[in-house]
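Visitor: prediction below, plus the sequence it came from.
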Amino acid sequence: MSAYRELVLATRNEGKLREMQQLVAEEPALADVTVVSVASFPDVEDVVETGVTFLENSALKAHAVAQATGLPAIADDSGLSVEVLGGCPGVFSARWSGTHGADQANIDLLLAQTADVSAERLAAKFVCCVVLALPDGTERSRIGEVHGRISRNQRGDNGFGYDPIFELPDGRSMAELGAEEKNAISHRGTALRALRPDITELLGN
């Protein structure tokens, strides 16, 4: 049985915290594990994402938080990869236009950069890498992907980031999905579900 009864999520995002709490609650072997946000540790500083891959950034954050708190930590990094752009925006997805979190500016720039590309060549995927790190340096990582293409038309009022222009194989944009449906197929949800056996192995009773 693991000595750890708390698991720290290396984010201050309440939505991500609820998602992780639900995932852990569904596993009986993790019934005694409480998931908390790094916001519960005000002395822990934000980690600068200097990695050039999703795995590097996730690992940086997870290990830094695990070391700072003395508890197991989970971190994720995700973004959009467009085939014709050589995988970009990639790790720079949130700040593609130069300003972090400027969703519409990021979308506008991406559409401008692919303006001369035919629809058939606009294959894209959302990628998420999640890392579980223990204070002793133990690490587990998993990747989730969802495939689609870039659409010229922005559709849907749900989601964030590039969701309005990410078209799924069924023709809907990611932003047209409800929260439950999106979580069932999303890159982040897929990666987290893939990581659950690792969480159970390392923290389960």
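Guide: All right, it came through fine. Numbering: from 1, shown residues only.

Visitor: from here on, contacts and neighbour counts on C-alpha atoms
Guide: OK.

Visitor: report how many residues lie close to A179.
Guide: Here the count is done by other Cα atoms under 10 Å, and A179 has 12 residues near it.

Visitor: where exactly do the helices run in the protein?
Guide: For the chain, helices defined by DSSP state H occupy the ranges 14-25, 54-69, 103-113, 179-185, 187-203.

Visitor: put this next to the previous one:
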Amino acid sequence: MQVLTPVLAGLGTGLSLIVAIGAQNAFVLRQGIRREHVLPVVAICAVSDAVLIALGVGGVGGVIQLWPGALSLVGWAGGLFLICYGLLAARRALRSTAQLDPEGSSAAGSLRVAVLTCLAFTWLNPHVYLDTVLLLGTVATGWGAARWWFAAGAVTASALWFGGLGFGARLLRGFFTRPSSWRLLDGLIAATMTALGAVLLTGATG
């Protein structure tokens, strides 16, 4: 029971931070619907979160607080990346006639591109460091000796969420057999990416 309490606290806190509309989640959802390299994408997201959470619980968050310029640099890079990706999604929304056939096959994209894109979404977002390293790390400190059990709960939350999002997205494939559905999704992704990119650039310049 003493172990279960911090694990559940970490699970709940982790889910509250991860389950939100964002660039990384939108990318995982799109990969899941198309069934393109879902396992490596989900693995990258979950493992990256585990590393960042461990760094936060281990005390690295204090280093980031002492060097706020690091987050500004990440903000600039991440903001530009998100805006470029948003523009590409907007072009797909305006021009694409892509769809999934009834058998569920689709033209698979490059594994290398999927991996690099996923890494960029994960590591070029300063909010990821604020949420996992600083916030979760700070909350975990309050659990004292049980802080690593709290971290285990947060890591579990990340794995469950990204696994469910990536592999559960196939349930939406019927809806995405129509090109208009893809245009709608890409339009929403374009709006999300460009808006988040603008927010990051504004924060980096402030």
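Guide: Nice, thanks for sending it over. Predicted model, so just to flag it, every value in this text is computed and none were measured.

Visitor: TM-score, when you put one on top of the other?
Guide: Overlay of the two chains. TM-score (TM-score structural alignment, normalised by the length of structure 1): 0.28; 96 aligned residues with a Cα RMSD of 5.8 Å.

Visitor: hmm, back to that, adding distance to R149 of structure 1, write the helices of structure 1 out as JSON lines.
Guide: Formatted as JSON lines, the entries for the helices of structure 1 read as follows, by distance: least, Cα to Cα, whole Å:
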{"stretch": "helix 14-25", "distance to R149 of structure 1": "25"}
{"stretch": "helix 54-69", "distance to R149 of structure 1": "20"}
{"stretch": "helix 103-113", "distance to R149 of structure 1": "12"}
{"stretch": "helix 179-185", "distance to R149 of structure 1": "15"}
{"stretch": "helix 187-203", "distance to R149 of structure 1": "14"}
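
Visitor: deepest in the core, which of those helices is it.
Guide: Scoring these by mean neighbour count under mean count of other Cα atoms under 10 Å gives helix 54-69 as the most buried, with a mean of 23.

Visitor: now the residue positioned nearest the centre of structure 2, nearest residue through space, not along the chain?
Guide: Centre of structure 2 computed as the mean C-alpha position; nearest residue by Cα atoms, centre = their mean is Q24, 2.9 Å away. Spatial nearest neighbour of Q24 of structure 2, excluding adjacent residues (Cα to Cα, 6 or more residues apart in numbering): F121 at 5.4 Å.

Visitor: what's the burial count for the residue nearest to E6 of structure 1 when sequence neighbours are not counted?
Guide: Nearest residue to E6 of structure 1, sequence neighbours excluded (Cα to Cα, 6+ apart): T34, at 4.8 Å. Per other Cα under 10 Å, the neighbour tally for T34 of structure 1 reads 14.

Visitor: kindly report the same for L119 of structure 2.
Guide: Counted with other Cα under 10 Å, residues neighbouring L119 of structure 2 total 16.

Visitor: not counting sequence-adjacent ones, nearest residue to it?
Guide: Of all residues not flanking L119 of structure 2 in the chain, I44 sits nearest, at 7.1 Å (Cα to Cα, 6+ apart).

Visitor: re earlier: what number of residues lie near the residue nearest to Q24 of structure 2?
Guide: Summarising burial for F121 of structure 2: neighbours were counted as other Cα under 10 Å, giving 22.

Visitor: list the buried residues in the host helix or strand of it.
Guide: With secondary structure defined by DSSP states H and E, F121 of structure 2 is part of helix 111-123. By 16 or more other Cα atoms under 10 Å, the buried positions in helix 111-123 of structure 2 come out as 114, 117-123.
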